[in-house]
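**Q** got a predicted model here, sequence first, then my questions.
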Amino acid sequence: MNRLTRTDCHDPTGARFGLPTYPWRLAPEGLATRRQLRAAGLRPGGQEVAAQVLRPRRRGREPLVAYLYRIDAAKPVRPMTAARWAAVRRAVAARRVCPACRLDRGYCIPTSVGVCNTCSMTSAALAA
């Protein structure tokens, strides 16, 4: 994609990008990003993306994109139930168990390494 200017990002009909497109911070009223919806206690609720905002970037990098959803079609956020809290606790507990030594290490195992620090040091020492 060629370098975009702020003017290129203004396409309210969607002719260029397939979606109505607005420059960064210039979206019309009634549209919000996921984060803005969440801050208001809402969620997209299965609706399609209504529009997007683009922000050009330097040095030929891809522009930043934020998808927009209609606020009037958004639904309230589902409340956390006891069962959902329990599922979150189990998921976090599973991330603390090292797959190599099967011990709960008291911290989340880094995904970049895949094992606890002790197992990582041991495998590094064996490789040297």
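**A** Yep, it's here.
**Q** going forward, measure contacts between C-alpha atoms and count neighbours the same way
**A** Fine.
**Q** what does the longest helix seen in the chain rub up against?
**A** Secondary structure assigned by DSSP state H gives helix 82-95 as the longest helix of the chain. By C-alpha atoms under 8 Å, 6 or more residues apart in numbering, the list of residues contacting helix 82-95 from outside reads Cys108, Ile109.
**Q** name the residues of the helix or strand following that helix that are buried.
**A** Past helix 82-95, heading to the C-terminal end, the next element that is a helix or strand (DSSP states H and E) is helix 117-127. Using 16 or more other C-alpha atoms under 10 Å as the burial criterion, the residues of helix 117-127 that qualify are Cys119.
**Q** now stretch 10-24, how far from the chain's geometric center?
**A** With C-alpha atoms, centre = their mean, to the nearest Å as the basis, stretch 10-24 stands 22 Å off its chain's centre.
**Q** try this one side by side with the last:
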Amino acid sequence: MSRVRAAFHDPDGARYGIPTYWWRGAPPGYATRRQLTAAGLRPGGQPIAAQILWAGVGGTRAAYLYRVDLARPKRTATPAQLRAVRAALLARRTCPTCRHVRPYYIPRSLGECLACAYPLEDAA
């Protein structure tokens, strides 16, 4: 059984300004960002409703909680946005020198594909 720190139990927010619970001690109806994302939700502009505090490596750690009843569904990308992302990713793989589409992203340090940057090594 893990230790529970009484200092991290402040359900009315008198000590920390917002309701505070210990690890795995939050009441139902609250969720972290990751939990909301897993459920297909997002905070939707609501303020932080509560927090969880625990003693971690390097000091006290915090996880912020949002109310599930105020969460909104995740927004999905429009077809135009998906086309723009596909075009941007294709541009990252297209060499500006030889215009070939490579199976890797063109290194920004070279500015061209490896075959154009090192032509003698390919001939060997």
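**A** Structure's in. What do you need? None of the values given here were measured: they were computed from a predicted structure.
**Q** buried residues, the longest helix of structure 1. List them.
**A** By neighbour count, with 16+ other C-alpha under 10 Å as the criterion, the buried positions of helix 82-95 of structure 1 are Arg95.
**Q** give me the mean deviation of that helix from structure 2.
**A** Mean deviation of helix 82-95 of structure 1 relative to structure 2 after superposition (mean C-alpha distance after the TM-score superposition for structure 1): 3.5 Å.
**Q** now that helix, how far from the chain's geometric center?
**A** For helix 82-95 of structure 1, the gap between its own C-alpha mean and the chain's C-alpha mean amounts to 20 Å (C-alpha atoms, centre = their mean).
**Q** which positions in the biggest strand by length in structure 1 come out as buried?
**A** Among the elements of type strand in structure 1, defined by DSSP state E, the one spanning the most residues is strand 64-70. Applying a neighbour-count criterion of 16+ other C-alpha under 10 Å, the buried positions in strand 64-70 of structure 1 are Tyr67, Leu68, Tyr69, Arg70.
**Q** identify the residues contacting the second one.
**A** So the one you mean is Leu68 of structure 1. When contacts are counted by C-alpha under 8 Å, 6+ apart, Leu68 of structure 1 is found next to Leu31, Ala32, Thr33, Arg34, Val49, Ala50, Ala51, Gln52, Val53.
**Q** how about the last one: what's its closest non-neighbour residue?
**A** This means Val53 of structure 1. In space, not counting the residues next to it along the chain, Val53 of structure 1 is nearest to Tyr22; the distance is 4.7 Å by C-alpha to C-alpha, 6 or more residues apart in numbering.
**Q** how near is Arg92 of structure 2 to Arg108 of structure 2?
**A** Note on Arg92 of structure 2: its distance to Arg108 of structure 2, by C-alpha to C-alpha, to the nearest Å, is 9 Å.
**Q** cool, and Pro28 of structure 2?
**A** Here the criterion is C-alpha to C-alpha. By it, Pro28 of structure 2 lies 48 Å from Arg108 of structure 2.
**Q** can you check Arg42 of structure 2 too?
**A** According to C-alpha to C-alpha, Arg42 of structure 2 and Arg108 of structure 2 sit 34 Å apart.
**Q** same deal with Tyr21 of structure 2?
**A** For Tyr21 of structure 2, the distance to Arg108 of structure 2 equals 46 Å [C-alpha to C-alpha].
**Q** between these two, which one's more packed in?
**A** Set side by side, Tyr21 of structure 2 and Arg108 show unequal neighbour counts under other C-alpha atoms under 10 Å, the larger going to Tyr21 at 26 against 9.
**Q** so how far is Ser109 of structure 2 from that one?
**A** Tyr21 of structure 2 sits 48 Å away from Ser109 of structure 2 when distances are taken as C-alpha to C-alpha.
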